[in-house]
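**Student:** give me coordinates for this.
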Amino acid sequence: MSATILKHIAVAVLVNFIFVEGSPQWRYQCVEGTCKKFRLTPETKESAVSLPACRLFCHDKAGLWPIPSGSFRIGQTLTRLNVNSIDISGPRSDTKSHNLVTLARQRFIHAVNKIEPNGNQKAGGRSLFAHLKVTNPNVDRLELSTDEGYTLEVTESSDGRINATVVADNYFGARHGLETLSQLIIYDDIKREYQMVKDIYIQDRPHYPYRGLILDTARNFMSVDAIKRTIEGMAMSKLNTFHWHITDSHSFPYVSKSNPYLSELGAYSSKMIYDKDTVADIIEFGKVRGVRVMPEFDAPAHVGEGWQDTGYVVCFNAQPWQDYCVEPPCGQLDPTKEGMYDVIEGIYKDMIDQFNPDIFHMGGDEVAFQCWNSTNHIVEWMNERGWYNDKAGFSKLWNVFQSEALKRFDKHAKKKDTPIIMWTSSLTEKDYVHEYLPNDRYIIQIWTTRNDQHIQDLLDLGYRLILSNYDDMYLDCGFGGWVDSGNNWCSPYKGWQQIYNNSPKELAGDRANQMLGAEAALWTEQVDSTSIDSRIFPRISAMGERLWSEPNTNWRFAEERMLVHRERLVSMGINADALEPMWCSQNEGSCPIHRVR
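**Tutor:** Next up is the predicted model:
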């Protein structure tokens, strides 16, 4: 046989290898901390490493998101996993954690199967048995003081089974351990098999106890599916608080047992409501995923629709609106009306009964003194008490409301002195905050800019803070205006890199222990269920790593892992925004300017 014929045969074999049945074209090799792409040939196929496998050993902390904060050891050997032979055990059936573990097991197996949803894998492989060892199995409520740490150890038993042991104080820490374990399972498209590392040891715990997202479901209604996708994505980044801004002046979709007329009049439609069963379903969904659902009843401002027949709201839909509030429709409670406090007491009771909150958000943002000042009987009521209709006088009026509102909340609170969160406002300025909002009861949520002196004043006065500075943490920024032309008020857009670099520790300095954490915010004037995923994800995942690990590096060291994590989110049905061309994730280290290793 001639050399020419042999050459043609060799080329035919190579072409057949490359193009038949959609076989992979590339293999990867770890080069100086980056997975580099090389052509896959018949000679290299047997020892070829897939991109997911390379990431496990080449990326910092095995490509996990968020990176573990403590001890970390991962072996260098992968083994084939039988995804049809996974079992997870936990506390006994007579404990409160048992049902949570059962549901977590279902979620874990579902997530693993979503890695390769087409079922294109070889049969066989090792069985995986995970055991959750929980010290306090009857803890079933997440609180600020809850220990969310865990230890994960993976070993191979003598019978060839892979054993994973998660040790934690409670279910919530154990759940985080399962989340980490799920990220250590990959699908190798070269070998067409699931794989995992069989030698792992991780000690891990969050840096901050409060790691949240606020979602506004009043300006535009959010479907239950959209809310659940949001909570699912939060859990995948170990965020733990879904702050539910459930009512506003635009609509009142929350069905209050005590005051059902509020949603009957105030919801956008009879189908756009959150009734008792819906709320319970969302709370349970969050609990399984380690996410507390915390309600906010924002007052005394941001009320309107639903309250029309009560006589307790002033300035509702007043025009021109910019003279009375920050956006239409205006609306503010009247602190001089005794009956109004009975209504809000009923709302507090309903929310306490349903949510059983360990912390509660009373809102308190954007109270417009010009609204109260435009209402004659309020000004007269103040003058009878010798109060001027100036900032000091209206702050006293606001304190009347806040003091009575707190008293009504405490009548029904299941936990004495439940911490109350309020937004920064004129009432939280240093001239008023200590007199009206004592620091042993109130937590202040910062929405102003990072360089606002207000923050340092509150830290100096001993307040605990949650950071939501709009210059880094508002997810609705950077889109078109809706009350005017141009861009919206808080433009520009906040990229994931900016969010990642927003460190509470760096801002607070030697008072970092007063920072409970941070919370991204999505206000929904220009977003609804059709677009919510891409507004939130994967940007909020950047905050997830910052708050869990408080790494001493910037976003450049996280870029490759972030692209991987975005793929995980998409695999779970979350329509996370693309961050870069896919070429960048397949050619690591080639896209960021001035790449530093």
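
**Student:** every contact and neighbour count from this point should use C-alpha atoms.
**Tutor:** Fine.

**Student:** what about residue 128, which helix or strand?
**Tutor:** If you go by DSSP states H and E, residue 128 is part of strand 126-134.

**Student:** check residue 195 too.
**Tutor:** According to DSSP H and E, residue 195 maps onto strand 193-197.

**Student:** so which residue is dead centre in this structure?
**Tutor:** residue 234 (3.8 Å; CA atoms, centre = their mean).

**Student:** next SSE downstream of the helix or strand containing it?
**Tutor:** Residue 234 belongs to helix 224-236 when elements are defined using DSSP H and E. Later in the chain than helix 224-236, the nearest helix or strand by DSSP H and E is strand 241-245.

**Student:** stretch 518-528: how far from the chain's middle?
**Tutor:** With CA atoms, centre = their mean, to the nearest Å as the basis, stretch 518-528 stands 12 Å off its chain's centre.

**Student:** what residues of that stretch count as buried?
**Tutor:** Buried residues in stretch 518-528, counted by 16 or more other CA atoms under 10 Å: 518, 519, 520, 521, 522, 523, 524, 526, 527, 528.

**Student:** one more sequence to fold, the one below, so I can look at both together:
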Amino acid sequence: MKWVPSKSVPFVIPYYGRWILPTVGQVWPKPQQQTSSETFFVLRPTMFQFQIVGERCDIIDEAVRRYYQLIFYPGAAASAPLAYPPTLSVIQDNPQFRAFLDSVAIDLKQPCEYLPSADMIESYNIKIDTPDNPLKATISSDSVWGILRGLESLSQLVYSSTETGVAYQINATEIVDFPRFSYRGLMMDSARHYMPLKTIKKMTDLMAQNKMNVLHWHLTDDASFPYESTLFPNISRYGSFQPFSHIYTANDVREIIEYARMRGIRVIPEFDSPDHTQSWGRGQPKLLTECYDDNGVLLVPDEYGAIMPTREENYVFLQQFFGEIFNTFPDPFVHLGGDEVSYYCWQRHPEIKAFMAANGWGTDFTKLEQYYFDRLTTATQEITQNQMRYIVWQELLDLNITLPTGTIVEVWKGAKEELNFLDELARITKYGYQTILSSPWYLNYISYGLDWEKYYLAEPLDFDGSDEQKKLVIGGEVVMWSEYVDSVSVIPRTWPRASTVAERLWSDRSVNDTTLAALRLEEHRCRLLKRGFAVDPSNGVNFCEQEWDM
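**Tutor:** As a prediction, this is how the structure comes out:
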């Protein structure tokens, strides 16, 4: 076979056939520590069971049912394994065969927590035929969330062997694993295109199968307001695409939160303001700023700017609305947005100009934006008894706006601008704010060919800063804006490209060889396909043993 090199891929491309050979039974994201041997065990679906030997709860009970299904009957794309059990004598004659593995012990050492949180423990150990655990298999952790991550790793260790003909085979293995960053998220935009619950659940499943732990739900924007508020139902009635079908009711939201809870995933809602709020104003009169032209003439009735920051009744509304959000979503963090605020209508509104003059602010509208966020955060702290916590986009720090202690700043600029994201991280962490990174991981930007390398190699701690600054970077997230993405395309557009970011945020910093990662990513892509997810090819010409077949 002749091979030709390529500068655009991390491996050489053959003249014919598949481009690379995937690994077998490798875990994604790569564990912190793993040792394996060539000796193997055989799993039998009719005999196998998870044995709960430690603490248990609803999360554990549901997880063992889910992972039994994932291991033996993984999804819509799979019918039956392509390997078939050889006769017992053939297996037993194999010198590497150890035994049939008919049970895996689940040892949770501490009582279950009910909800995943910012400081949840996700470390776990797997022992399969280790010197202190011979001929046995155990997943152990001090946290239920660690048990979930361990079950995912165990499910990925099981493979079909073409050498032995065994359908469900697993090697003797020991894993000690934990995440590098505590925040490993995915932002899903259901405002530009409505995402049905089934799609959000599939995305949540894929997050869990890549050990991601935060669903950042961008619920509203200029285009639509699909969240059905209990206190203010007119906003979705007039601000959603379709108030009878394209909304999320309180029951819908609870369903997503529960689905995510069972997978160890936090749900953090985003209600971006004061701009990106055109859909809000349709059902909340006087909320938005009326626009005037340079001559002081009121523009057509449908032209509005950001939320009107000088009307007291708007802060009454915002306090009540965010109080409802705090009671609906159990995570204390809410993403307040704060990006891309246009001052055009603020600059020309007579009431605002008078307010600015009275406060001696001249034409410095960043002071008005500071005023807005001071009032908003004060109002939300009052109604939540100082329990609400905030995430904001980086513009607020770019404008030198002061934020409450404990606010997390999301760096989303710097991927294309003159100031790169590493400089942004260095600058923002100097202020002492915890930071999450998303700017190099905007997956809605697509190109033909292999593009996952740039996501994989984007290192959050490569900036010039002190150790204390780098401790403030708590993780990052992939972003999928949905102007040109809907429920048909969001999964293949996102995955497995998002998997590369999941590994960057979970695995050790030294795990950065794209040549080795390509082989493992190819296996992982086929694994997800087998589990019933329509995920895109990751490495060019290849095939999976079980292809997607609708």
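
**Student:** before we move on, back to that, now render the buried residues of stretch 518-528 of structure 1 as JSON lines, adding secondary structure and distance to residue 288 of structure 1.
**Tutor:** Conversion of the buried residues of stretch 518-528 of structure 1 to JSON lines gives the following (DSSP: H, G, I helix; E, B strand; the rest coil; distance: CA to CA, whole Å):
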{"residue": "518", "secondary structure": "strand", "distance to residue 288 of structure 1": "22"}
{"residue": "519", "secondary structure": "strand", "distance to residue 288 of structure 1": "21"}
{"residue": "520", "secondary structure": "strand", "distance to residue 288 of structure 1": "22"}
{"residue": "521", "secondary structure": "strand", "distance to residue 288 of structure 1": "23"}
{"residue": "522", "secondary structure": "strand", "distance to residue 288 of structure 1": "23"}
{"residue": "523", "secondary structure": "coil", "distance to residue 288 of structure 1": "26"}
{"residue": "524", "secondary structure": "coil", "distance to residue 288 of structure 1": "26"}
{"residue": "526", "secondary structure": "coil", "distance to residue 288 of structure 1": "30"}
{"residue": "527", "secondary structure": "coil", "distance to residue 288 of structure 1": "27"}
{"residue": "528", "secondary structure": "coil", "distance to residue 288 of structure 1": "25"}
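
**Student:** helix, strand, or coil at residue 392 of structure 2?
**Tutor:** At residue 392 of structure 2 the chain is in strand, as set by DSSP: H, G, I helix; E, B strand; the rest coil.

**Student:** counterpart of it in structure 1?
**Tutor:** The equivalent of residue 392 of structure 2 in structure 1 is residue 422 (alignment by TM-score structural alignment).

**Student:** so who does its match touch?
**Tutor:** Residues in contact with residue 422 of structure 1, defined by CA atoms under 8 Å, 6 or more residues apart in numbering, are 361, 362, 363, 364, 365, 442, 443, 444, 445.

**Student:** same thing but at 10 Å, please
**Tutor:** Residues in contact with residue 422 of structure 1 (CA atoms under 10 Å, 6 or more residues apart in numbering) are 296, 298-299, 360-365, 428, 437, 442-446, 465-466.

**Student:** if I look at the counterpart of the residue nearest to the centre of structure 1 in structure 2, how far off is residue 353 of structure 2?
**Tutor:** Taking TM-score structural alignment as the criterion, the aligned counterpart of residue 234 of structure 1 in structure 2 is residue 207. In this view, residue 207 of structure 2 and residue 353 of structure 2 are 47 Å apart by CA to CA, to the nearest Å.

**Student:** tally of neighbours for the residue opposite residue 493 of structure 2 in structure 1 once aligned?
**Tutor:** Superposed on structure 1 with TM-score structural alignment, residue 493 of structure 2 falls opposite residue 535. With neighbours defined by other CA atoms under 10 Å, the count for residue 535 of structure 1 comes to 18.

**Student:** count the neighbours of residue 161 of structure 1 for me.
**Tutor:** Residue 161 of structure 1 has 17 neighbouring residues, counting by other CA under 10 Å.

**Student:** and for the one 5 residues further on?
**Tutor:** Residues contacting residue 166 of structure 1 under the criterion other CA under 10 Å number 26.

**Student:** ok, residue 385 of structure 1 next?
**Tutor:** Neighbourhood size, residue 385 of structure 1 [other CA under 10 Å]: 9.

**Student:** now check it against structure 2: what is it aligned to?
**Tutor:** By TM-score structural alignment, residue 385 of structure 1 lines up with residue 359 in structure 2.

**Student:** and that match, how close does it get to residue 365 of structure 2?
**Tutor:** Residue 359 of structure 2 sits 12 Å away from residue 365 of structure 2, going by CA to CA.

**Student:** and if you look at residue 111 of structure 2?
**Tutor:** 51 Å.

**Student:** do residue 213 of structure 2 as well
**Tutor:** Distance from residue 213 of structure 2 to residue 365 of structure 2, counting by CA to CA: 37 Å.

**Student:** looking at those two, which is more packed in?
**Tutor:** Each of residue 213 of structure 2 and residue 365 has its neighbours counted (other CA under 10 Å); residue 213 has more, 29 against 17.

**Student:** mind listing what the more buried one touches?
**Tutor:** Going by CA under 10 Å, 6+ apart, residue 213 of structure 2 touches 116-118, 120, 122, 145, 182-186, 204, 207, 260-261, 263-267, 477, 502.

**Student:** need the counterpart of residue 222 of structure 2 in structure 1.
**Tutor:** Here residue 222 of structure 2 is matched to residue 249 in structure 1, going by TM-score structural alignment.

**Student:** does its match count as helix, strand or coil?
**Tutor:** Classification of residue 249 of structure 1 by three-state DSSP places it in coil.

**Student:** my guess is it meets residue 314, correct?
**Tutor:** No. Using CA atoms under 10 Å, residue 249 of structure 1 is not in contact with residue 314; the gap is 11.5 Å.

**Student:** what residues are shared contacts of the two?
**Tutor:** Joint contacts of residue 249 of structure 1 and residue 314 (CA under 10 Å, 6+ apart) are 301, 303, 304, 307, 330, 331, 332.

**Student:** how near is the fifth one to residue 423 of structure 1?
**Tutor:** Here residue 330 of structure 1 is placed at a distance of 18 Å from residue 423 of structure 1 (CA to CA).

**Student:** which of the two has more neighbours?
**Tutor:** More crowded of residue 330 of structure 1 and residue 423, by other CA under 10 Å: residue 330, with 29 against 23.
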